[in-house]
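>>> Sequence first, predicted coordinates after that:
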Amino acid sequence: MDWKTLSTKILNSVYNRLFLTQCYLCDTKSKHPLCQHCRKGFTKNTFSCYHCKHPTDTQNILCGQCQISLPAYQNCIAPYRFEGIVKILIHSIKFNQSSHHIRPLTYLLGEELIKEYSSKPWPEQILYVPSHPSRIKERGFCQTQIMTKQLIKYLQTYTTEKHIKITHPNPIKKIKDTQAQHLLNKKERLKNPKNNYLVDQSIAKHVALFDDVMTTGSTIENCTKLLLNSGAEQVDIWVIARTPDKEH
């Protein structure tokens, strides 16, 4: 008998019973990372631009910015608005090292992705928008990398797409240590990402690019163009939430 394998299975079973059968927010008994009561606190991005998913007041329209200049990516999945509980959890992950909040957020995004790709091909390669090395050193981690790993783990568990895996090392590199995006106004955000990233590997034809939040979309657009110039033919954007305008 392989006692090492047996002990690992027993430990996993105990861990699952103790920690994976309750809501990550309120600790009530739940078969999923979020109970039905807590799920109600997450604001769905129901009314949004059908291309960039920017929150709007009307469903399935093409927003003014997309009418002026359509983003280079072909598909965007952004199921929630960056407000309320979603905003609190993401800020907690980034600035308070509350990594336990990653699982419920990636669980919610994973649900949407499974529905989205139920009738069309999954991307061949999963990438993420990275932090600069100095920011990673300061925080001790890159939150988008950890989120991507957890998201892929969920997708591998609940789909048959076992080929879905994170690309290591990440082909996208942030080469300029810029001021944190949340400290900039809209005009500064639009200028900030230019020439801040590079792609140092060849890219699959169909890729997904993950980021936790999309605000102006300038970082995503910059990275998308780099991926297209490096061999990608289709780029799908995966974000947990999109930031609404202040008036929304």
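Good, I have the coordinates.

>>> from here on, contacts and neighbour counts on C-alpha atoms
Will do.

>>> contacting residues around the helix or strand containing Gln67?
For Gln67, the element it lies in under DSSP states H and E is helix 64-68. Contact with helix 64-68 is made by 51-52, as judged by CA atoms under 8 Å, 6 or more residues apart in numbering.

>>> Next SSE downstream of it?
strand 75-77.

>>> helices and strands around that following strand, which ones?
strand 234-242 (3 or more CA pairs under 8 Å, 6 or more residues apart in numbering; DSSP states H and E).

>>> Which stretches in the chain count as helices?
3-19, 36-39, 64-68, 84-96, 102-116, 133-139, 143-158, 186-191, 218-229 (DSSP state H).

>>> Next, the buried residues of the shortest one.
Neighbour-count burial for helix 36-39 flags Arg39 (criterion: 16 or more other CA atoms under 10 Å).

>>> Thr144 is in contact with Lys94, correct?
No - with contact defined as CA atoms under 8 Å, Lys94 does not reach Thr144; the gap is 9.5 Å.

>>> who's more crowded, those two?
Neighbours per residue (other CA atoms under 10 Å) separate Lys94 from Thr144, with Thr144 holding more: 20 against 15.

>>> Any figure for the gap between that one and Val239?
Distance of Thr144 to Val239, given as CA to CA, to the nearest Å: 10 Å.

>>> Mutual contacts of the two, please.
210-212.

>>> Would you mind checking which of those residues is nearest to Thr5?
Phe210 (34.1 Å; CA to CA).

>>> Can you get me a residue count around that closest one?
24.

>>> And it, how far from Thr144?
7 Å.

>>> ok, now Glu112?
Distance check for Glu112 against Thr144: by CA to CA, it reads 18 Å.

>>> again, but for Gly231
In terms of CA to CA, Gly231 sits 23 Å off from Thr144.

>>> same check, this time on Pro55
Distance, Pro55 to Thr144, using CA to CA: 22 Å.

>>> Next: Ser48.
Ser48 is 24 Å from Thr144, by CA to CA.

>>> Then His51?
With CA to CA as the criterion, His51 and Thr144 are 23 Å apart.

>>> Let me see the contact set for Leu151.
The neighbourhood of Leu151, defined by CA under 8 Å, 6+ apart, consists of 103, 106-107, 109-110.

>>> Mark which of these are buried, thanks.
Buried among those (16+ other CA under 10 Å): 103, 106-107, 109-110.

>>> Closest one to Lys246 out of these, please.
Proximity of the buried ones among the contacts of Leu151 to Lys246 was ranked by CA to CA; the top entry is Leu109 with 23.8 Å.

>>> next up, a second structure to put side by side with the first:
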Amino acid sequence: MCEGCHADLPWLIHSCPRCALPLPRHLSGLCLQCRHELPLFDRVQAAFTYSFPVSELIPVIKYQRQPAHLGWLAAVLGDFILQRHEGQWPDALVPVPMHRFSQINRGYNQAELLAQRLGKQLQIPLNACLHKHRRTPKQMSLSLEDRRHNLQGAFAVRSAVPEHVALVDDVMTTGTTASTLTRLLLERGCKQVDIWVLARTPENH
């Protein structure tokens, strides 16, 4: 990628230090939602805001079966995390799972492909301890409250959980999926859950 294109990407520069919600430059510290109630996960690392061209590329990856874009996107996210990460590295990367029928229909789980590339770049093993055993409607079409109900009982932990993991996904919107999976991991003995995503949506609702 040339320097101009790299610079023109929608980098997430100013955000909530906990959930990575994009914030206006004149605001600092936690966003209003995190001030009201801290999320269960420890920190979100997101390289981009969900805007052009990332907002065009991710649907192409997911719905038009063009996962090749994940190669350079994962490399950019890996470099971003290397520059921003503080403290201990996770023991494992855990991709957000898809229901097996949905994955068969798509041909792959983009979160798993992203985690594989990040794991190779950062030398962190993958752990497929999470399983989605109930198919659910797409979250993007639902309200915040409906998103929470939609995911109830949809996931399970099927193997041992490391003490410190990073959940890997493509986009974080309301954080409902991240919070649901974090709760499951903490209940099974995990001590710290980070969230690593390509992009964060500008609004947390």
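That came in fine, so what should we check first? Quick caveat, the model's predicted, so the values are computed rather than measured.

>>> coming back round to it: using a markdown table, please lay out the contacts of Leu151 of the first structure together with distance to Glu124 of the first structure.
Output for those, formatted as a markdown table (distance: CA to CA, whole Å):
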| residue | distance to Glu124 of the first structure |
| --- | --- |
| Arg103 | 23 |
| Thr106 | 19 |
| Tyr107 | 21 |
| Leu109 | 18 |
| Gly110 | 16 |
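
>>> if we take those residues, which one ends up nearest to Leu190 of the first structure?
Leu109 (25.8 Å).

>>> What lines up with that closest one in the second structure?
Leu109 of the first structure maps onto Leu77 in the second structure, with residues paired by TM-score structural alignment.

>>> Its match touches Ala47, doesn't it?
Yes - with contact defined as CA under 8 Å, Leu77 of the second structure counts as touching Ala47 (5.8 Å).

>>> Quickly list what's touching both of the two.
Contacts common to Leu77 of the second structure and Ala47, judged by CA under 8 Å, 6+ apart, are 197-198.

>>> how near is the corresponding residue of the first structure for His6 of the second structure to Tyr80 of the first structure?
Using TM-score structural alignment, the partner of His6 of the second structure in the first structure is Arg39. Distance, Arg39 of the first structure to Tyr80 of the first structure, using CA to CA: 11 Å.

>>> quick one: contacts of stretch 161-179 of the second structure?
Against stretch 161-179 of the second structure from outside (CA under 8 Å, 6+ apart): 39-41, 50, 58, 90-96, 110-112, 114-115, 129, 144, 147-148, 151, 185, 188-201, 203-205.

>>> and that stretch, which stretch of the first structure?
Under TM-score structural alignment, the counterpart of stretch 161-179 of the second structure in the first structure spans residues 203-221.

>>> Between the two ends of that stretch, what distance do you get?
Counting by CA to CA, you get 16 Å between the two ends of stretch 203-221 of the first structure.

>>> Report the buried residues of it.
Neighbour counts using 16+ other CA under 10 Å place 203-221 of stretch 203-221 of the first structure among the buried residues.

>>> do stretch 180-198 of the first structure as well
Buried, per 16+ other CA under 10 Å, within stretch 180-198 of the first structure: 189-190, 192-193, 196-198.

>>> For those, give me JSON lines that also has distance to Ser7 of the first structure.
As requested, these are arranged in JSON lines below (distance: CA to CA, whole Å):
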{"residue": "Arg189", "distance to Ser7 of the first structure": "51"}
{"residue": "Leu190", "distance to Ser7 of the first structure": "53"}
{"residue": "Asn192", "distance to Ser7 of the first structure": "51"}
{"residue": "Pro193", "distance to Ser7 of the first structure": "48"}
{"residue": "Asn196", "distance to Ser7 of the first structure": "47"}
{"residue": "Tyr197", "distance to Ser7 of the first structure": "45"}
{"residue": "Leu198", "distance to Ser7 of the first structure": "45"}
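
>>> Correct me if wrong: Ile136 of the first structure contacts Cys142.
Yes - the criterion here is CA under 8 Å, and Ile136 of the first structure meets it with Cys142 at 5.4 Å.

>>> These two: which has the busier surroundings?
Cys142 (18 against 13).

>>> how big is the offset of stretch 85-96 of the first structure relative to the second structure?
Taking mean CA distance after the TM-score superposition for the first structure, the mean distance separating stretch 85-96 of the first structure from the aligned residues in the second structure is 0.8 Å.

>>> corresponding residues in the second structure for that stretch?
Counting by TM-score structural alignment, stretch 85-96 of the first structure lines up with residues 53-64 of the second structure.

>>> Contacts for the matching stretch, please.
Stretch 53-64 of the second structure is contacted by residues 9-10, 48, 66-70, 106, 110, 170, 199 when judged by CA under 8 Å, 6+ apart.

>>> cool, stretch 76-90 of the second structure as well?
45-47, 118, 121-122, 124, 164-166, 197-198.

>>> Now that stretch: buried residues?
For stretch 76-90 of the second structure, by 16+ other CA under 10 Å, it's 76-78, 80-81, 90.

>>> Kindly report the same for stretch 9-23 of the second structure.
For stretch 9-23 of the second structure, by 16+ other CA under 10 Å, it's 10-12, 14-23.

>>> likewise stretch 95-109 of the second structure?
For stretch 95-109 of the second structure, the neighbour count (16+ other CA under 10 Å) marks 95-100, 108-109 as buried.

>>> Quickly check these for the two that are furthest apart.
Pro95 and Arg100 (13.8 Å).

>>> Give the equivalent position in the second structure for Asn192 of the first structure.
For Asn192 of the first structure, the aligned residue in the second structure is Asn150 (criterion: TM-score structural alignment).
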